[in-house]
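S.K.: Predicted model and sequence below, questions to follow.
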Amino acid sequence: MDAIVKEFSLSDSNMSRPSREEAEEAVRTLLRWAGEDPSREGLLDTPSRVAKAYGELFGGYNEDIEDVLGRTFEEVGGYDDIVLIKDIPFFSHCEHHMVPIIGKAHVAYLPAGRVLGLSKIARVVDIFARRLQTQETMTAQIATAIDQSLGPRGVAVMIEAEHMCMAMRGIRKQGSTTITTTFLGAFKEEAHEQVRFMTMLRGR
C-alpha cells in the first residue's frame, strides 16, 4: 500500500526525542515560570503526571495509519451506498497554544467494492486528534487517509469543534463552534451527494 498521508516524525528532522527526565524537568520549568513552586507537596508528582498524560494525549504520533486501515472487506453483498458514522467524539490540542479542541467528527464514504470495519474509522479520527492540530488540517487528513486506503467513490468529512484557545484566552468567547468540511470524489463532484450527506447529518 502506498504511504497514507505524509506524516511528520522525529526521524524527518535533526531532532531527537527527549528523555522522560528531560520532559519532567521542562514541566518544572513551566511551573516556576507560572509563579509556582515545583517543590511544594501538591506539585511534587505533577511533572511525572504531566509527562504520562502527554504520552496519552499525543499518542497519535506513535500510531501508524496504515496499520489501522490496512485491512478492508470485500464481502459487502453488493452494497454501494453511503456509509456514515456520525458524532464521533474527539479531543485534540491546538498546535498554536497547546490547549484543547473538543468536538465531534462525521465521516462518510461511498464504497467501490470494499468497506472498512466501522471501528477503524473512529480510530483514524482518534489517531489524528491525538496530535497537535489545526481543525482544517485534521479534517483533510482524515478524508485523505480513507481515500488513499480504501479507494472509494467518494469521502466526506465534517468536524464540529470548540476551541479552548478561543474560549479560555484571547477573545474568551465560550460556546462558539467551528465547522470544517472536506469532500473528495463523488461528494465533491456531485452536488446531490453532498446534499444527501448533509441531510443525513441533520437527521441526527
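M.R.: Happy to help now that I have it.

S.K.: use CA for all of it now, contacts and neighbours both
M.R.: Fine.

S.K.: so who does the spatially most central residue of the chain touch?
M.R.: The residue lying closest to the centre of the chain (CA atoms, centre = their mean) is residue 129, at 2.3 Å. By CA atoms under 8 Å, 6 or more residues apart in numbering, the residues touching residue 129 are 60, 90-93, 138.

S.K.: got a winner among the residues you listed for most neighbours?
M.R.: Within those, residue 92 tops the neighbour count with 26 neighbours, counted by other CA atoms under 10 Å.

S.K.: ok, second structure coming up, stack it against the first:
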Amino acid sequence: MTITDVPVRMVKPVLPGLDLEVAEEAARSLLAALGVDLDREGMTESPGRMVRAFAEMFTPRPFDATTFPNDRDYEQLVIERRIPFASVCEHHLMAFTGYAYVAYLPGKRILGLSKLARLVEWFARAPQVQERLTQQIADWLQENVQPKGVGVVLEAEHLCMSLRGVRAGGAATVTSAVHGVLREDPRARQEFLLLARVGE
C-alpha cells in the first residue's frame, strides 16, 4: 500500500440499528426486573440516561488520521505515554479504564501526535476485551503508517473484577502487542519498555 498525503478518514457509522426509544424501554424493564425503584425521585430518568451513556461509550468521534513525510529521516522511537482511555468489557458490560503506551519507529511517514490518542479512543469506544483492543491499535499503525516497528502496551483496571466476583480493587491488567523491529530485536523492544515506563 502506498501512503499519500491524503489522510485516512476514521468514521464509524452511528450504531447500526440504534433506537434510543426502544433501548430506553428495555433498560426500564431490566432495571425494574432487578428490583430498582424507578418511581423514586432521581431515578425516573435513569433508563434514558443509561441508554445515552452506553450509546456515547460505543461511538468514537470521527477524525482524520493525518500522516506527514519523514523528511528528516527520523529513525528513533516516537512514544506517547499515559494516554487515558475508557472502554466497556463485552462480557459484563462494565467499564475498564487505564492508560495506553503507544510507540512506533518511523519509516517514510510520521503520524500527527494527537492521532495516537484518537486512535486509542477509536478502538476503545466499543464493547471490547483488552487483548483485542491492544492488538487492533498495533495492527492499524502497522498497516496504515507502515513504520519499521510498533509497540503498544495497555494497563487497565476492570470494574468487573473490582466491583464483583473476586473484588480485586486496584488490580491492573497489562497487555502488549509489538510488530516489526520491536518484535524481532530484543534491544529495540527493551528500549520501548524502558522509555514507556509503564505504571509510572
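M.R.: Received the coordinates, thanks. As the structure is a prediction and not an experimental result, all values here were calculated from the model.

S.K.: in structure 2, what residues pair with stretch 153-163 of structure 1?
M.R.: Counting by TM-score structural alignment, stretch 153-163 of structure 1 pairs with residues 148-158 of structure 2.

S.K.: Name the residue most distant from the centre of structure 2?
M.R.: The centre of structure 2 is farthest from one residue, residue 39, which by CA atoms, centre = their mean lies 36.3 Å away.

S.K.: Work out for me the element that one sits within.
M.R.: Applying DSSP states H and E as the criterion places residue 39 of structure 2 outside every helix and strand.

S.K.: And residue 201 of structure 1? What does it align with in structure 2?
M.R.: Checking with TM-score structural alignment, residue 201 of structure 1 has residue 196 as its match.

S.K.: Residue 43 of structure 2 matches what in structure 1?
M.R.: Under the alignment (TM-score structural alignment), residue 43 of structure 2 pairs with residue 43 of structure 1.

S.K.: got the contact list for that match?
M.R.: So residue 43 of structure 1 contacts residue 37 (CA under 8 Å, 6+ apart).

S.K.: Give the equivalent position in structure 2 for the residue nearest to the centre of structure 1.
M.R.: Residue 129 of structure 1 maps onto residue 124 in structure 2, by TM-score structural alignment.

S.K.: if I look at its match, how far off is residue 134 of structure 2?
M.R.: Separation of residue 124 of structure 2 from residue 134 of structure 2 (CA to CA, to the nearest Å) stands at 9 Å.

S.K.: and if you look at residue 109 of structure 2?
M.R.: Residue 109 of structure 2 sits 22 Å away from residue 134 of structure 2, taking CA to CA as the criterion.

S.K.: Comparing these two, which shows the higher neighbour count?
M.R.: Shown here are residue 109 of structure 2 and residue 134; by other CA under 10 Å, residue 134 has more neighbours (26 against 22).

S.K.: Now do the host helix or strand of the more buried one: distance to the chain's middle.
M.R.: If you go by DSSP H and E, residue 134 of structure 2 is part of helix 130-145. Here helix 130-145 of structure 2 is found 10 Å from its chain centre; the criterion is CA atoms, centre = their mean, to the nearest Å.

S.K.: As a check, name the ranges of all helices in structure 2.
M.R.: With DSSP state H as the criterion, structure 2 has helices at 20-33, 46-57, 114-124, 130-145, 159-162, 181-184, 186-196.

S.K.: What's the average distance for the first one when superposed on structure 1?
M.R.: The reference is to helix 20-33 of structure 2. Helix 20-33 of structure 2 differs from its equivalent in structure 1 by a mean of 0.9 Å after superposition (mean CA distance after the TM-score superposition for structure 1).

S.K.: Buried residues, that helix. List them.
M.R.: 23-24, 27-28 (16 or more other CA atoms under 10 Å).

S.K.: wait, isn't the match of residue 201 of structure 1 in contact with residue 83?
M.R.: No - using CA atoms under 8 Å, residue 196 of structure 2 is not in contact with residue 83; the gap is 11.2 Å.

S.K.: Now check structure 2 for the residue matching residue 32 of structure 1.
M.R.: Residue pairing (TM-score structural alignment): residue 32 of structure 1 is matched to residue 32 of structure 2.

S.K.: and the gap between the spatially closest residue to that match that is not a sequence neighbour and residue 45 of structure 2?
M.R.: Excluding its sequence neighbours, the residue lying closest to residue 32 of structure 2 (CA to CA, 6 or more residues apart in numbering) is residue 38, at 7.0 Å. Look at residue 38 of structure 2 and residue 45 of structure 2: by CA to CA, they are 8 Å apart.
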